[in-house]
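J.: Pasted the sequence and its predicted model underneath.
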Amino acid sequence: MAIRTTSPVTGEVLKSFDELTADQLEDKLARAATAAESYRLTTVDQRAEWLGRAADHLEKEADSVSELITTEMGKTYRAAQEEVAKSVHGLRFYAAEGPAYLKDLPADASRVGAKKTYVTYQPIGPVLAVMPWNLPLWQAMRFAAPALTAGNVGLLKHASNVPQTALYMEQLFRDAGFPDDVFQTLLISSGRVEQVLRDERVKAATLTGSEPAGKSVGTIAGSEIKRVVLELGGSDPFIVMPSTNLERATDVAVLARTLNNGQSCINGKRFFVHADIYDAFVASFAAKMGALVVGDPMDESTDVGPLATESGRGDVAAYVDDALGKGAKALVGGKRPEGAGWFYPPTVLTDITPDMNMYHEEVFGPVAQVFRVTSLQQALELANGHPYGLGSNLWSEDEAERQMFIRDVESGMAFINGHTTSYPEIPFGGVKRSGYGRELSDLGMKEFMNAKTVWIGPDAPA
């Protein structure tokens, strides 16, 4: 795939970039290895200071960075501003909490015959991050902030359609005072990821992307005995029970399905609604989805912008056409619009059956599948029948239902009376084919650290 910025609004190529040559890539890897040797010796307080400066720089440049994100991948300018603000918060969070996260963990020395024993956390070196286009700044930042706090060096292989955001991140950390080569962007094709990951100077990898990409990177990392964190697809269930506030649930259902123009792994995608409130929910949900304004993402009145890529829009349309051809009903949307750009309308589908392709896959666009259920048990059985297990949502005021949901839903995250989202304060990640490992919080930072056990024996007799 060519490395270039292409407007999702018009389809026009705005800027192209040359891929790194073999010599240029080798130079970057060599410099990353050299930087790792000195950067690991810096104090966590010094790293925190640089992170704080990066947050300040990003905050000052928020308007231009937001416009860049919108230009490259088509999310609304308002959503891009929120992404920048979230990235600023992530930087400041690790600047504040990183020193405490990295303190040695003491153990009971007397139980192991020692004078002193503890676990100390140490960086492992250069880490490769293979990142997606849908949250081009935040997704990469939630790797970069904890990795740099830990004393690791970052190598960012970003999606080929957001190269300017990727290059901006490298410049941001340099301007903030981080030593040269501690964070580098690699403008390379996906076909060269294996070469980088197999390089002995690269110690680990993290990937957010498709299931096929995760299988490939996981296989390579396993063969090299290198750590990897995989955050892959999601088809999150959104379960609505009779005890909930229906107006609030439908409002959030619209947000959960159309957030980021419907292009997020943690969007609510499958809506399981109890029969007692099904008709009322569907009527309200469809009306609110149909009222959303689709258009220029830079326009303040726009609710949903274009999809990021032409192929992505084609995939969404194919899923919907297949479902409609097999008996699904579109309460709103369901037709690819004419004209320039990669737009697709908010769509609500019912009567979804297992013979439809979307039943088993992830639809990466503003398309909601709504199912009628007669109990929470049935909703959970349907939710858990999907191969993905990233996030999940329950809308209920019943404590027994909440506890059953937390216990039985097969997902890495369970949100009650709110849509799934990411916070630097809490772990993020999935189970089943949604991947393994965790991002964010202290767990995400320690995924790429050596938890070194230290045992110090008793003093020798005088």
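T.: Perfect, thanks for sending it.
J.: from here on, contacts and neighbour counts on C-alpha atoms
T.: OK.
J.: Secondary structure element for the residue most central in space within the chain, which one?
T.: By CA atoms, centre = their mean, the chain has its centre lying nearest to Q139, at 5.1 Å. Per DSSP states H and E, Q139 falls inside helix 138-150.
J.: before we move on, what about Q81?
T.: In the assignment (DSSP H and E), Q81 maps to helix 77-101.
J.: Need the contact partners of that helix.
T.: Applying CA atoms under 8 Å, 6 or more residues apart in numbering, the contact partners of helix 77-101 are 44-45, 47-49, 51-52, 54-56, 58-59, 62-63, 65-67, 69-70, 135, 137-138, 141-142, 145-146, 149-150, 260, 297-300, 424-425, 442.
J.: So which of the residues you listed sit within strands?
T.: Judged by DSSP state E, strands contain none of the contacts of helix 77-101.
J.: Can you say which of the residues you listed are buried?
T.: Buried by 16 or more other CA atoms under 10 Å: 44, 47-49, 51-52, 54-56, 58-59, 62, 65-67, 69-70, 135, 137-138, 141-142, 145-146, 149-150, 260, 297-298, 424, 442, out of the contacts of helix 77-101.
J.: Okay, one more to line up with it:
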Amino acid sequence: MNLISSINPTTGKTIKQFKPYSEEQINTGLKKANAAFHEWKELDVSERGEVLNGVSKLLRERKQDLGELITQEMGKVIKQSVGEIVKCADTIDYFAAHAEELMHPEQIETDASESMVSYEPMGPVLAIKPWNFPFWQVLSAASHILAAGNVMLLKHSSYVPMCALKMEELFLEAGVTEGVFQTLLIDGPTASSLISKNEIKAVSFTGGDAAGKKVAELAARNMKKFVLELGGSDPFIVLSDADVEKAASVAVPSRCINTGQTCIAAKRFIVAQEVAEEFTNKFVELTEKLRLGDPMDKNTDIGPLVREEQITMLEQQVKDATSKGAKVLVPGGRVNSEGFFYSPTVLADATPDMKVMAEETFGPIAPIITVKDEQEAIQIANKTRFGLGASIWTEDREKGKLLARQLETGMVAVNAFFRPEACMPFGGVKGSGMGREMAKHGFYEFINLKSIKIY
């Protein structure tokens, strides 16, 4: 049985190892979840909200320590790690405050004397989540899944076992009934096998599209509801009438946030030819000012990647681009030091056939492609199997709104970088997934919408 290793990306050294849960431990967890569900769903919605507020209170009180845990285990720079914890607390509070309103039965006029739609929880939800936002990816989903009266079993990435276990500790300390939120230290195949278990009623998955397709197939075969968020290759479109300096100042951090290991990071920079030179020069200037180093230092902008394999993938993508004619403006690349450091790389003269344009680049690589007009920009932006987020820059807001509707994505920001908010649905189309998280749309994904007619 392979141990689960927590490795510090800054040093490349193992922090701690864990034994995967045994079949007996897993079965015990399933039984606990089932029992806890029947107790948790019977609580008044406001009571569940009060308990969840206790979790958010702990998150805020310990944001520095929890942020340091994130940085230690997956390499995110500390200022972003602490921000992640605060965002989790805000999201939990949002659903704790709005769950009662969202679950209130809706009265409908029909031929019956009384008709309504009743909103009822489904049961235990299996959450399979990635390492890049180790608290946010879990708690953004858990906030509305639990507020609705469901319970959650978490199969977290094997890269972040300490974060996974810490979240379970926080829920228990806050007074959440044992079994409402559980972490299972298991591998991918074991998690897949749980989808067929009677105790599991739905699956929430965030990760790569290949694994997501397998989860969808298993869930469909067992008639289980599922939501998939599968990453993206988000376009950042700069039109000829854009505020170029502002666009470039947002473009660089939106590419390099979390060292580029973000599903909604800007990944393809599509720029009108009239402003391409100005934008590119500013982008290069700002990229070269980024500080790479110790992620525990609050002044660091770029920390390590999570594992050596990420560096290898980025190197292959850059090699493919340069072999097809891309010009290297900022060489970046592998850093000769301990840990898994990769300096930002900027490429010009990108073309749609390059891997950096066709694949998801999970690291600080920025390909820039020049287009003749806005219609070519939209055409290239949509020429991808992904459809998660996008950004459009133009001083004409009405045009921006019109073009936003032409993009084949789940989310668009005009003159900004799209940031998730609890009040807005999060998710994509095409290869970026199915279903939504957050807002009322995500809340109802794991709810039984029961129609009741009384004659």
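T.: Looks like it came in fine. From a predicted model like this one, the values you see are computed outputs, not experimental measurements.
J.: re the thing from before, now do the buried residues in the helix holding Q81 of structure 1.
T.: Using 16+ other CA under 10 Å as the test for burial, helix 77-101 of structure 1 gives 77-81, 83-96, 98-99, 101.
J.: Quick check: next helix or strand after that helix?
T.: As assigned by DSSP H and E, the chain's next helix or strand after helix 77-101 of structure 1 is strand 105-106.
J.: average distance between that following strand and structure 2?
T.: Superposing on structure 2 and averaging over aligned pairs (mean CA distance after the TM-score superposition for structure 1), strand 105-106 of structure 1 comes out at 1.3 Å.
J.: That strand aligns to what range in structure 2?
T.: Mapped onto structure 2 using TM-score structural alignment, strand 105-106 of structure 1 covers residues 106-107.
J.: again, but for stretch 228-245 of structure 1
T.: Using TM-score structural alignment, stretch 228-245 of structure 1 pairs with 226-243 in structure 2.
J.: what's next to stretch 36-48 of structure 1, contact-wise?
T.: 94-96, 98-99, 102, 123, 125-126, 148-153, 178-179, 182.
J.: end-to-end on the match of stretch 228-245 of structure 1?
T.: From its first residue to its last, stretch 226-243 of structure 2 covers 41 Å (CA to CA, to the nearest Å).
J.: Over to stretch 411-425 of structure 1?
T.: Stretch 411-425 of structure 1: ends 19 Å apart by CA to CA.
J.: Then stretch 118-126 of structure 2?
T.: 23 Å.
J.: residues in structure 1 matched by it, start to end?
T.: Aligning stretch 118-126 of structure 2 against structure 1 (TM-score structural alignment) gives residues 120-128.
J.: Same question for stretch 178-191 of structure 2.
T.: The aligned range for stretch 178-191 of structure 2 is 180-193, by TM-score structural alignment.
J.: what does stretch 305-314 of structure 2 give?
T.: Aligned by TM-score structural alignment, stretch 305-314 of structure 2 falls on residues 307-316 of structure 1.
J.: tell me, stretch 357-374 of structure 2 lands on which residues of structure 1?
T.: Residue span in structure 1 matched to stretch 357-374 of structure 2, by TM-score structural alignment: 359-376.
J.: how about that stretch: buried residues?
T.: 359, 362-373, 376.
J.: Save those residues as a markdown table, and put in secondary structure and distance to Y388 of structure 1 too.
T.: What follows is these, written out as a markdown table (DSSP: H, G, I helix; E, B strand; the rest coil; distance: CA to CA, whole Å):
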| residue | secondary structure | distance to Y388 of structure 1 |
| --- | --- | --- |
| Y359 | helix | 12 |
| E362 | coil | 9 |
| V363 | coil | 12 |
| F364 | coil | 14 |
| G365 | coil | 17 |
| P366 | coil | 18 |
| V367 | strand | 17 |
| A368 | strand | 16 |
| Q369 | strand | 16 |
| V370 | strand | 18 |
| F371 | strand | 18 |
| R372 | strand | 21 |
| V373 | strand | 20 |
| L376 | helix | 19 |
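J.: so how far is S66 of structure 1 from L58 of structure 1?
T.: According to CA to CA, L58 of structure 1 stands 10 Å off from S66 of structure 1.
J.: make that E12 of structure 1, sorry
T.: Counting by CA to CA - E12 of structure 1 and S66 of structure 1 are separated by 19 Å.
J.: repeat for L102 of structure 1
T.: L102 of structure 1 sits at a distance of 32 Å from S66 of structure 1 (criterion: CA to CA).
J.: what's the answer for Y319 of structure 1, then?
T.: 31 Å.
J.: got it, and K269 of structure 1?
T.: Remark: distance between K269 of structure 1 and S66 of structure 1 (CA to CA) = 26 Å.
J.: For burial, what's the neighbour tally of the equivalent of H156 of structure 2 over in structure 1?
T.: In structure 1, H156 of structure 2 lines up with H158, judged by TM-score structural alignment. H158 of structure 1 sits with 28 neighbouring residues when counted by other CA atoms under 10 Å.
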